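>>> this is the structure alone, sequence omitted:
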């Protein structure tokens, strides 16, 4: 940490930039209020399931690690009787928290029944009906399933927002 970092604070990392593989025709259909039918090559669809969105995405997972550092400070003196010792001291403990952010690249699929993130590191397959809430951004979206929040960076968050809106 340098002097200027201490003086001005550490700069916040830029949000990741994700390149799109969604065809412009499909994007225009979504923005005009119609859901396109996309034939995904790496996703197995269930009976009656139609894929409406398939594009690159990046999942951001934040973990907080707690470490407890303890140190015993004290001394020992001889007692009054033979074999006895008086021990005096205390234990000093400190708790450090470190935030670790991991990013996993993959492909986000949205069908009429589920939302699937296909990735080598960490993927998920969630039923659309169990989606509790979603929060769109210009370059991403947060999906909440119960107490779990998935933060996804996509090329255009408005397109994903429109697809989820039309599927509700």
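Looks like it arrived, so ask away. If you're wondering where the values come from, they're calculated on a predicted model, not measured in any experiment. Residues are numbered from 1 along each chain as shown.

>>> contacts and neighbour counts: CA atoms only from here.
Noted.

>>> I figured residue 64 hits residue 97, correct?
Yes. Counting by C-alpha atoms under 8 Å, residue 64 touches residue 97, with 6.5 Å between them.

>>> my read is that residue 157 contacts residue 139, right?
Yes. Assessed by C-alpha under 8 Å, residue 157 is found in contact with residue 139 at 4.7 Å.

>>> who are the packing partners of the top helix by length along the chain?
What stands out as the longest helix in the chain, according to DSSP state H, is helix 157-167. Packing partners of helix 157-167 (3 or more C-alpha pairs under 8 Å, 6 or more residues apart in numbering; DSSP states H and E): helix 24-31, strand 51-78, strand 133-136, strand 140-145.

>>> next, the one to line up against it:
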């Protein structure tokens, strides 16, 4: 059972992601070594190396408010007028909005490149990560990002390896 199945209970809303991470890089990560990958899409800082590149979907839980009218409406006495009776109320519900993009993990930061809801965060703000079979949830302070990926355990493994490396002086 994945993260969003437990939260929302509807498997049809959860997208599947096909991986673009090379299999050799995936095997290196599983073996406990960080691969060094290349791309021309991300501007790297001095000394920065990319260890993970893959497709991802950032799921945003959005609250939608709608006004609904209950009652009767009919033409008025004069042309262009209407008469209505009844009541209305505001109805609130939540929906999942999908933002597709590419997730990069470097030795200095985590970058989600997307048209909307992209982010660029350094490790000092990473509070927690929760891996799932098809996703990972990353928390930065009071903001959480629910990322659908091909394999959440690989993302977690990369972050754990980088954390171990950063603690060594």
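Now that the structure is in, tell me what you want to look at. None of the values given here were measured: they were computed from a predicted structure.

>>> tell me how they score on TM after superposing.
Superposed pair, TM-score by TM-score structural alignment, normalised by the length of the first structure: 0.75. Supporting alignment: 139 aligned residues with a C-alpha RMSD of 2.1 Å.

>>> now for the aligned partner of residue 107 of the second structure in the first structure: which residues touch it?
Correspondence of residue 107 of the second structure to the first structure, assessed by TM-score structural alignment: residue 112. If you count contacts by C-alpha atoms under 8 Å, 6 or more residues apart in numbering, residue 112 of the first structure has them with 49-52, 128, 167.

>>> which of the residues you listed are retained in the second structure?
On the basis of both residues aligned by TM-score structural alignment, their matches' C-alpha atoms under 8 Å, what survives of the contacts of residue 112 of the first structure in the second structure is 49-52, 167.

>>> select only the buried ones of those residues in ChimeraX?
A single ChimeraX command selects the buried members of those (16 or more other C-alpha atoms under 10 Å):
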select :50,51,52
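
>>> as CSV, the kept ones among the contacts of residue 112 of the first structure with distance to residue 118 of the first structure would be great.
What follows is those, written out as CSV (distance: C-alpha to C-alpha, whole Å):
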residue, distance to residue 118 of the first structure
49, 17
50, 17
51, 14
52, 15
167, 20
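
>>> looking at it, residue 55 of the second structure is touching residue 103, isn't it?
Yes. Using C-alpha under 8 Å, residue 55 of the second structure makes contact with residue 103 at a distance of 6.1 Å.

>>> the two: who's more crowded?
residue 103 (24 against 20; other C-alpha atoms under 10 Å).

>>> for stretch 73-92 of the first structure, how far is the first residue from the last?
7 Å (C-alpha to C-alpha, to the nearest Å).

>>> show residues contacting that stretch.
70-72.

>>> kindly report the same for stretch 28-35 of the second structure.
25, 50-52, 154, 157-158, 161.

>>> ok, and for it, which residues are buried?
Within stretch 28-35 of the second structure, judged by 16+ other C-alpha under 10 Å, the buried ones are 29, 33-35.
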